[in-house]
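**Student:** My questions concern the predicted model and sequence given below.
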Amino acid sequence: PGGGDSILVRGRSMHVAAYAKDFLFQEAQLKQPISTLSGGERNRLLLARALAQPANLLILDEPTNDLDMDTLEKLEELLESYDGTLILVSHDRDFVDRLATSTIALNGRGDVVETPGGWQDFLRQNPGFLAPPPTHAEAAPSGARRVEKAEPSDRAPKKQAKLSYKDARRLEEVEKLMETLPVEIARQDAVLADPDLYARDPAAFDRAMKAAEKARAELEAAELDWLELEEKKAALAS
């Protein structure tokens, strides 16, 4: 901002080349057109721009999606040293474990729990919170005599309960969507990254914006369905 070769990052002046190096860019790449960068490099550049903004509150929604290992490690290192409040929304439970000092979990039934620490701390302190509600057989009327039927000793063991055919198909579908939709989102984001696109072709900009929003909404729905079905699957297995 304002030209020159320095940038102010969290109150400290840094040379652009030194700041870019923090995000694994070489000095020779500083004059490279953004259109020639790989998807991982573009993500790194977006992170560099976001983290350079003066702020004491940072909200990241699924920041680990589509990141290579080098960028993932760098992101974790930078967030660990962030001196503001970080709100992190993520299905990457290992990432949450390494960064979170407090975890807020929602079980889809209107219950919300906040637990100090990361994901594993939450699981230890709130067993069964995410499991679907159990289905209980109707209780026998008061005073009714309970009759137990003897089972033949050679009866085959009861089969383990499984997801219904419909749920199993949906689980397969959302797993595929969780692989393909991030690619589509990255593709549309690459189109929108062109700073001259809106001036050159407003209709193309609008199409890319709507396509990216649609893909993000579908990805969010797929992730929620996947989490619900995996919890249901685990509950049935137990």
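**Tutor:** Yep, it's here. Residues are numbered from 1 along each chain as shown.

**Student:** CA atoms for contacts and neighbours, from now on please.
**Tutor:** Fine.

**Student:** Just name whatever secondary elements the biggest helix by length in the chain is in contact with.
**Tutor:** Once the chain is assigned using DSSP state H, the helix that runs over the most residues is helix 202-237. Helix 202-237 is packed against helix 165-192, helix 197-200, with contacts defined by 3 or more Cα pairs under 8 Å, 6 or more residues apart in numbering; DSSP states H and E.

**Student:** how about those, which one is nearest Ala215?
**Tutor:** The minimum distance between Ala215 and the helices and strands packed on helix 202-237 falls on helix 165-192, with 6.0 Å, by Cα to Cα.

**Student:** for the closest one, the distance to its chain's centre please.
**Tutor:** 13 Å (Cα atoms, centre = their mean, to the nearest Å).

**Student:** Could you check that helix and say which residues are buried?
**Tutor:** 167, 170-171, 174, 177-178, 181-183, 185-192 (16 or more other Cα atoms under 10 Å).

**Student:** just to revisit the earlier point, list the buried residues in the longest helix of the chain.
**Tutor:** For helix 202-237, by 16+ other Cα under 10 Å, it's 205, 208-209, 211-212, 215-216, 218-219, 222-223, 225-226, 228-230, 232-233, 235.

**Student:** Can you check what angle separates that helix from helix 165-192?
**Tutor:** Angle, helix 202-237 to helix 165-192, by axes from the mean of the first three to the mean of the last three Cα atoms, to 10 degrees: 150 degrees.

**Student:** can you give me the offset of helix 202-237 from its chain's centre?
**Tutor:** Relative to its parent chain, helix 202-237 has a centroid offset of 11 Å by Cα atoms, centre = their mean.

**Student:** do the same with stretch 179-193
**Tutor:** A distance of 15 Å separates the centroid of the chain from that of stretch 179-193, by Cα atoms, centre = their mean.

**Student:** now swap in stretch 113-126 and tell me
**Tutor:** That offset, for stretch 113-126, works out to 18 Å (Cα atoms, centre = their mean).

**Student:** What lies in contact with that stretch?
**Tutor:** Stretch 113-126 is contacted by residues 93-94, 96-106 when judged by Cα atoms under 8 Å, 6 or more residues apart in numbering.

**Student:** Comparison target, given below:
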Amino acid sequence: TLIVVSHDRYFLERVTTVTASLMGDGTVAALPGGVEEYLAKRRKAAPAAAPKAKGGDSRAAKKELSRVEREIAKLDQLEAGLHAQLAEQAADFTAVATLDEQLRAAQAEKAALEDTWLELYEQLEV
């Protein structure tokens, strides 16, 4: 048995056989559906915890949504560049390891931004 703590969804989905999560109320829940089940539970809890955006909040949420979209686009470009560099330097193990580490970090950041984007989008849908 090995306990792994990570925000990297790709890693968790590929490596783990059993997923558990610390829920917002301080409990630990077994999640047979993995990360997707956790995100679904979090989405269900979010509307009850956070009221829908209204007036000035809506404008701020739209602005934040736009910022997140720009960040995701930048990370898409970064990923494409890293993939190209990986292809060019396939024979250099140390370069590949460094590029792979950068790629995984970019993918993890992008996944977090996509979650934020979903939350903001749901908040704007009244």
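**Tutor:** It's in. Because the structure is a prediction, the values reported are computed rather than measured.

**Student:** Superposed, how do the two chains score by TM?
**Tutor:** Put the two chains on top of each other and the TM-score (TM-score structural alignment, normalised by the length of the second structure) is 0.53; 112 aligned residues with a Cα RMSD of 4.4 Å.

**Student:** if we can go back for a sec, can you add distance to Leu78 of the first structure and give the helices and strands packed on helix 202-237 of the first structure back as CSV?
**Tutor:** Shown next, in CSV, are these (distance: least, Cα to Cα, whole Å):
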stretch, distance to Leu78 of the first structure
helix 165-192, 22
helix 197-200, 31
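
**Student:** For burial, what's the neighbour tally of Gln125 of the first structure?
**Tutor:** 11 (other Cα atoms under 10 Å).

**Student:** That one and Arg42 of the first structure, how far apart?
**Tutor:** 39 Å (Cα to Cα, to the nearest Å).

**Student:** Over to Met209 of the first structure?
**Tutor:** In terms of Cα to Cα, Met209 of the first structure sits 18 Å off from Arg42 of the first structure.

**Student:** again, but for Ser102 of the first structure
**Tutor:** Per Cα to Cα, Ser102 of the first structure is found 30 Å from Arg42 of the first structure.

**Student:** do the same with Phe205 of the first structure
**Tutor:** Applying Cα to Cα to Phe205 of the first structure and Arg42 of the first structure gives a distance of 19 Å.

**Student:** swap in Ala204 of the first structure?
**Tutor:** With Cα to Cα as the criterion, Ala204 of the first structure and Arg42 of the first structure are 21 Å apart.

**Student:** Gly117 of the first structure too?
**Tutor:** Distance from Gly117 of the first structure to Arg42 of the first structure, by Cα to Cα: 31 Å.

**Student:** same check, this time on Ala237 of the first structure
**Tutor:** For Ala237 of the first structure relative to Arg42 of the first structure (Cα to Cα), the value is 42 Å.

**Student:** One more: Val89 of the first structure?
**Tutor:** 21 Å.

**Student:** With neighbour numbers in mind, choose between those two.
**Tutor:** When Val89 of the first structure and Arg42 are compared for neighbours, Arg42 comes out ahead with 19 against 14, by other Cα under 10 Å.

**Student:** what's the helix or strand for that one?
**Tutor:** helix 39-52 (DSSP states H and E).

**Student:** compared with the second structure, how much does stretch 214-230 of the first structure deviate?
**Tutor:** Compared with the second structure after fitting, stretch 214-230 of the first structure deviates on average by 2.1 Å (mean Cα distance after the TM-score superposition for the first structure).

**Student:** Contacts for that stretch, please.
**Tutor:** The contact list for stretch 214-230 of the first structure, computed with Cα under 8 Å, 6+ apart, reads Asp167, Leu171, Val174, Glu175, Leu177, Met178, Leu181, Pro182, Glu184, Ile185.

**Student:** Might you report the residue contacts of the fifth one?
**Tutor:** Which is Leu177 of the first structure. Leu219, Ala222.

**Student:** what's the answer for the second one, then?
**Tutor:** By Cα under 8 Å, 6+ apart, the contact list for Leu171 of the first structure reads Asp225, Trp226, Leu229.

**Student:** Could you do the fourth one as well?
**Tutor:** For Glu175 of the first structure, the contacting residues are Ala222, Trp226, taking Cα under 8 Å, 6+ apart as the criterion.

**Student:** To which residue of the second structure is it aligned?
**Tutor:** Under the alignment (TM-score structural alignment), Glu175 of the first structure maps onto Ile72 of the second structure.

**Student:** And that match, how far from Ala112 of the second structure?
**Tutor:** Relative to Ala112 of the second structure, and taking Cα to Cα, Ile72 of the second structure is found at 10 Å.

**Student:** what's the counterpart of Ala87 of the second structure in the first structure?
**Tutor:** For Ala87 of the second structure, the residue aligned by TM-score structural alignment is Ala190.

**Student:** so how much does stretch 168-179 of the first structure differ from the second structure once superposed?
**Tutor:** Averaged out, stretch 168-179 of the first structure is 2.5 Å away (mean Cα distance after the TM-score superposition for the first structure).

**Student:** Give me the buried positions along stretch 114-122 of the first structure.
**Tutor:** So, applying 16+ other Cα under 10 Å, buried residues of stretch 114-122 of the first structure: Thr115, Gly117, Gly118, Trp119, Phe122.
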